[in-house]
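Q: Sequence isn't available, so here's the structure alone:
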């Protein structure tokens, strides 16, 4: 006798691409999942200070079926979008079953040398999502029957099949960190490897805060951007200038109407290193409230439905208010009896 028809099913032959994308936001143990007719969204957060999310359009999958649940009360009510939480660590372990042998695969996010991996791939002439890096792709099928049911994962490759049911937990529809796209104080696009190299260099000082400073162009100087890291060991800065005469400028686009200065907790920015290593380009934006948006463009293979062959990994970070940066810098290096 046939079982109930699942509310959601999706099949992909790019399970390793999905694994690498989800690792970009694996700084948290739990992830919120939101399913819709347009695609599936995974998001993680660090308190109210940072959030990251990946939206996979249905074109990413070779097949995608979504049957919305019935209205909660009357026919006039729109169907509730399924939202639940899963253990992201367990999902990554499941997807990594068929991952090629890689000493980095078992490392925790904080131990992953994304900069070294990027340089290795670059010198080898491949990128993180190329066939050389991924090998043969397995088939991965997701199913979700409805509220309270587990997220089913069925993987097969070379005659080996693995089935896993991940427990789902109730989740409220939380508000995103507000970012005003109509009030942009800074916008720049650069190669993601450039930002990764800068953050890796600044990490050598074991900083606690990162200040983003930008100023508009003038007759005497070109537009410039500076990343300044500070901590108990001192401070270090990486400067970028816009040189229109350069054939390959570091900053492909730069928009800054007036001087900008915003400070963030360095550990939050560092949490995006996996995304920096996987992406081709990054759009860095600051709104007038100082909220930072990092949008990483990652090349992927589109499903049979077509698509643009790209996925976006988004981070939003809340700035430190006046006095907070000095506070965390002053506490850095101090020991307590609790540690």
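A: Looks like it came in fine. What you see is a predicted model, and the numbers here were worked out from it, not measured in a lab. Residues are numbered from 1 along each chain as shown.
Q: C-alpha only now, for contacts and for neighbours.
A: Will do.
Q: Can you list the buried residues in the helix or strand hosting residue 116?
A: Element membership for residue 116, per DSSP states H and E: helix 114-124. By 16 or more other C-alpha atoms under 10 Å, the buried positions in helix 114-124 come out as 114, 115, 117, 118, 121.
Q: Leaving out chain neighbours, which residue sits closest to the third one?
A: Counting by C-alpha to C-alpha, 6 or more residues apart in numbering, residue 117 lies nearest to residue 277, which is 7.4 Å off, once chain neighbours are set aside.
Q: Next up, a structure to set beside the first:
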């Protein structure tokens, strides 16, 4: 008698795997990820060194179709003291470990789930140019995908189709690793900004790759103590936004956001003024400065290159949140609504240096 076929509890489809592959590459700095499936979408999480955690959020409406059916676990009737997080934890969901690199290899099985960005440092302009050239050569072929999962112990199944050819990939699932309890509490937020990703990308391009740490400094818009230096190195170069460098010209526009990369060979600074063309949203309740490992900033570069906008938030304890908005709908017709997903990085600060960096900034 044949064994019963497991009942699918997840079925999700996308018409083009390239945006999905681009998003997952942003997390591919660890071999394994934790995948969590719920009625409202999928969350994929990786972490490094117990000090940085990255998660990709794919909402159900970012798929062409999405169905998740799992019976809710038995639980007592909710009481007035039951909070929303408890309700979320008790909602039907499944969680397992998976090889992210294997998923990416499967998505690229027909060879066209190519990178839409990635890498870091001076590689970025070349990679972006390569992608633009690739799109010009696009022959219209795309790989569609159907993803399914049938419960604990079962593989994650990907059915990939291109030009009538279908390939089935069964990816082994594992017991999930225990993730650190790292979450951004918006009630403790002291700063928030939203900007086009290209502006932050340009700044990161200027950072010395030999730097050891990066300081993020913010000042309230009406109380910005830092003079504006669009780019400044140990030679203290100054220049107006979008203009040529001039060693002798002082620009008296206050800076409300400064990046400072610090290394053995000196430091590099990039400043942003209170300009709506650059910072779409800016909120800062008190002067804030924290330093972070430069290596952790490098891990965000693939998400940064793939994204169109980025939100940066800082909590009272220095926890830094990057939220990257990444298109996942590929090309859309005029008037159609583009689908997006979000990749979030939570980065713990180098606490010992935070107060000293702020004091040094105020003395300049």
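A: Arrived safely, thanks for sending. All figures in this text were calculated on a predicted structure; none of them were measured in a lab.
Q: Tell me which other helices or strands the helix holding residue 116 of structure 1 touches.
A: The contact analysis (3 or more C-alpha pairs under 8 Å, 6 or more residues apart in numbering; DSSP states H and E) places helix 114-124 of structure 1 against helix 192-203, helix 273-278.
Q: and if we set it to 10 Å?
A: On a contact count with 3 or more C-alpha pairs under 10 Å, 6 or more residues apart in numbering; DSSP states H and E, helix 114-124 of structure 1 meets helix 131-134, helix 192-203, helix 273-278.
Q: Tell me which of those helices sits most buried.
A: Of all these, helix 273-278 has the most neighbours on average by mean count of other C-alpha atoms under 10 Å, namely a mean of 27.
Q: Show where that helix falls in structure 2, residue numbers please.
A: Under TM-score structural alignment, helix 273-278 of structure 1 corresponds to residues 301-306 of structure 2.
Q: And residue 184 of structure 1, what's its match in structure 2?
A: So, by TM-score structural alignment, residue 184 of structure 1 is matched to residue 189.
Q: One more: residue 67 of structure 1?
A: That one, residue 67 of structure 1, aligns with residue 69 by TM-score structural alignment.
Q: show me where the stretch 101-250 of structure 1 has strands.
A: 139-144, 151-157, 160-166, 169-170, 184-191, 209-215, 224-231, 234-241 (DSSP state E, counting those that start in this stretch).
Q: what span of structure 2 lines up against the third one?
A: What that stands for is strand 160-166 of structure 1. By TM-score structural alignment, strand 160-166 of structure 1 lines up with residues 165-171 in structure 2.
Q: how far apart are the matching stretch and its match in structure 1?
A: With mean C-alpha distance after the TM-score superposition for structure 1, stretch 165-171 of structure 2 departs from structure 1 by a mean of 1.5 Å once superposed.
Q: picking up where we left off before, so which residues make contact with the helix holding residue 116 of structure 1?
A: 104, 125-128, 130, 132-133, 193, 196-197, 199-200, 273-279 (C-alpha atoms under 10 Å, 6 or more residues apart in numbering).
Q: Report the contact partners of the aligned partner of residue 156 of structure 2 in structure 1.
A: Residue pairing (TM-score structural alignment): residue 156 of structure 2 is matched to residue 151 of structure 1. Neighbour list for residue 151 of structure 1: 8-9, 84-86, 91, 142-145, 164-168 [criterion: C-alpha under 10 Å, 6+ apart].
Q: buried subset of those?
A: 8-9, 84-86, 91, 142-145, 164-166, 168.
Q: can you put those residues in a markdown table and add distance to residue 249 of structure 1?
A: Listed next are these as a markdown table, based on distance: C-alpha to C-alpha, whole Å:
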| residue | distance to residue 249 of structure 1 |
| --- | --- |
| 8 | 45 |
| 9 | 44 |
| 84 | 43 |
| 85 | 42 |
| 86 | 42 |
| 91 | 39 |
| 142 | 42 |
| 143 | 45 |
| 144 | 46 |
| 145 | 50 |
| 164 | 47 |
| 165 | 48 |
| 166 | 46 |
| 168 | 46 |
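Q: and the angle from the helix holding residue 116 of structure 1 to helix 192-203?
A: Here helix 114-124 of structure 1 points in a direction 140 degrees away from that of helix 192-203 (axes from the mean of the first three to the mean of the last three C-alpha atoms, to 10 degrees).
Q: quick one, what contacts residue 8 of structure 2?
A: 67, 68, 69, 70, 148, 149, 150, 151, 154.
Q: Could you report the distance from the equivalent of it over in structure 1 to residue 143 of structure 1?
A: Residue correspondence to structure 1 (TM-score structural alignment): residue 8 of structure 2 is matched to residue 6. Look at residue 6 of structure 1 and residue 143 of structure 1: by C-alpha to C-alpha, to the nearest Å, they are 6 Å apart.
Q: Overlap in contacts, the two.
A: Joint contacts of residue 6 of structure 1 and residue 143 (C-alpha under 10 Å, 6+ apart) are 65, 66, 149.
Q: Save those residues as a markdown table, and put in neighbour count too.
A: Output for these, formatted as a markdown table (neighbours: other C-alpha atoms under 10 Å):
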| residue | neighbour count |
| --- | --- |
| 65 | 17 |
| 66 | 18 |
| 149 | 15 |
